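Peer 1: Below are the sequence and a predicted model; questions follow.
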Amino acid sequence: MLRLEDLTKGTQVQGILPNSIVAIVDAQWHGSDVVELTYKDASGTLGNELVFRDREPTLEIITSGGAWSFTADGANFRLASEAHRIRIEYELSDLEAVLYKRVTEYVREEFNRAESQELCDRSPCSPTSSRTQAAQRGTYC
């Protein structure tokens, strides 16, 4: 259970604002049962609030690095996104599903083509690299 003494500078807390996580900027005590919190919400707006002991059960310290954490397994994400794609195709008509599939394949191919072209351009020995082309023209960056 959270105690008011746990609310220190840099702590991320849920329950100060409804449905939001705040980062505590400063905590100033007023007696033994009241702490004045200065906090910053997700949008960066500063706020100030007096928190009494009777609110301890409604507060929770967030320890996982904030509202967003990128530590999940990538394979599970791919599996979930594929399941979502299949569900979307199921909900679409046959013509819409074919169009959706073609568009996603086109976007994937273009992304892969752009990525491989960028890698080729970075290679100093590639005939398509900007350095090689500049050397052939006799101009250098």
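Peer 2: The structure has been received and is ready for your questions.
Peer 1: hey, let's count contacts and neighbours off CA atoms from now on
Peer 2: Will do.
Peer 1: Next, count neighbours for the closest residue to Ser130 other than its chain neighbours.
Peer 2: Nearest residue to Ser130, sequence neighbours excluded (CA to CA, 6 or more residues apart in numbering): Asp121, at 6.3 Å. As a burial measure, the neighbour count of Asp121 was computed by other CA atoms under 10 Å and equals 17.
Peer 1: Pasting the second one now:
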Amino acid sequence: MKLEDVTNGASLEGVEPSSVVTLVATILISPDSLQLIYRLPDGALRERLVSRADEAVLALATSARPWSFDGDGAAFQLTAEAKRIDLAFLFDPMMAVHTSNIVAPAASSSSGATSSSRSSARTRGTCCS
């Protein structure tokens, strides 16, 4: 970025290490040097003298959103539902009972339980009569 392109109010990278600064004022000292008065992200004011040698380091800061919602909606919905089911026990202590009613028992276990319950019912009936 050339020194002539630096204007008041611009956000620059390269003035301070690892931070974007906002220029408050620029004062042309000579054709090859410029005094920058800038504000840091925490609000502190500082100043720096830059020259033509610093042009390679200076760059306009691009503004980007820190959070974006451009992902796959179906994948997000699936993940959110899985997390909801994962945490359901915190809000519904009977969750295991509710989900066990949804799942049908296996064929082998239902036939075995039925035959044993019938035989015990016949046994009880014959003993008591």
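Peer 2: Structure's in. What do you need? Quantities reported herein were computed from a predicted structural model and do not represent experimental measurements.
Peer 1: To which secondary structure element is Glu96 of structure 1 assigned?
Peer 2: Applying DSSP states H and E as the criterion places Glu96 of structure 1 in helix 94-122.
Peer 1: just checking, what packs against that helix?
Peer 2: Taking 3 or more CA pairs under 8 Å, 6 or more residues apart in numbering; DSSP states H and E as the contact definition, the neighbouring helices and strands of helix 94-122 of structure 1 are helix 74-91.
Peer 1: could you give the angle of the helix it packs on to helix 94-122?
Peer 2: Taking axes from the mean of the first three to the mean of the last three CA atoms, to 10 degrees, one finds helix 74-91 of structure 1 and helix 94-122 inclined to each other by 150 degrees.
Peer 1: Name the residues of helix 74-91 of structure 1 that are buried.
Peer 2: Residues of helix 74-91 of structure 1 classed as buried by neighbour count (16 or more other CA atoms under 10 Å): Arg85, Glu89.
Peer 1: hmm, who's touching it?
Peer 2: With CA atoms under 8 Å, 6 or more residues apart in numbering as the test, helix 74-91 of structure 1 has contacts from Glu96, Ala97, Tyr100.
Peer 1: Give me the next element, helix or strand, following the helix holding Glu96 of structure 1.
Peer 2: With DSSP H and E, the next secondary element past helix 94-122 of structure 1 is helix 130-137.
Peer 1: Which among the contacts of helix 74-91 of structure 1 count as buried?
Peer 2: With neighbours counted by 16+ other CA under 10 Å, the contacts of helix 74-91 of structure 1 contain buried members at Ala97, Tyr100.
Peer 1: ok, the contacts of helix 74-91 of structure 1 vs Gly10 of structure 1, which is closest?
Peer 2: Gly10 of structure 1 lies nearest to Tyr100 out of those, by CA to CA, at 45.4 Å.
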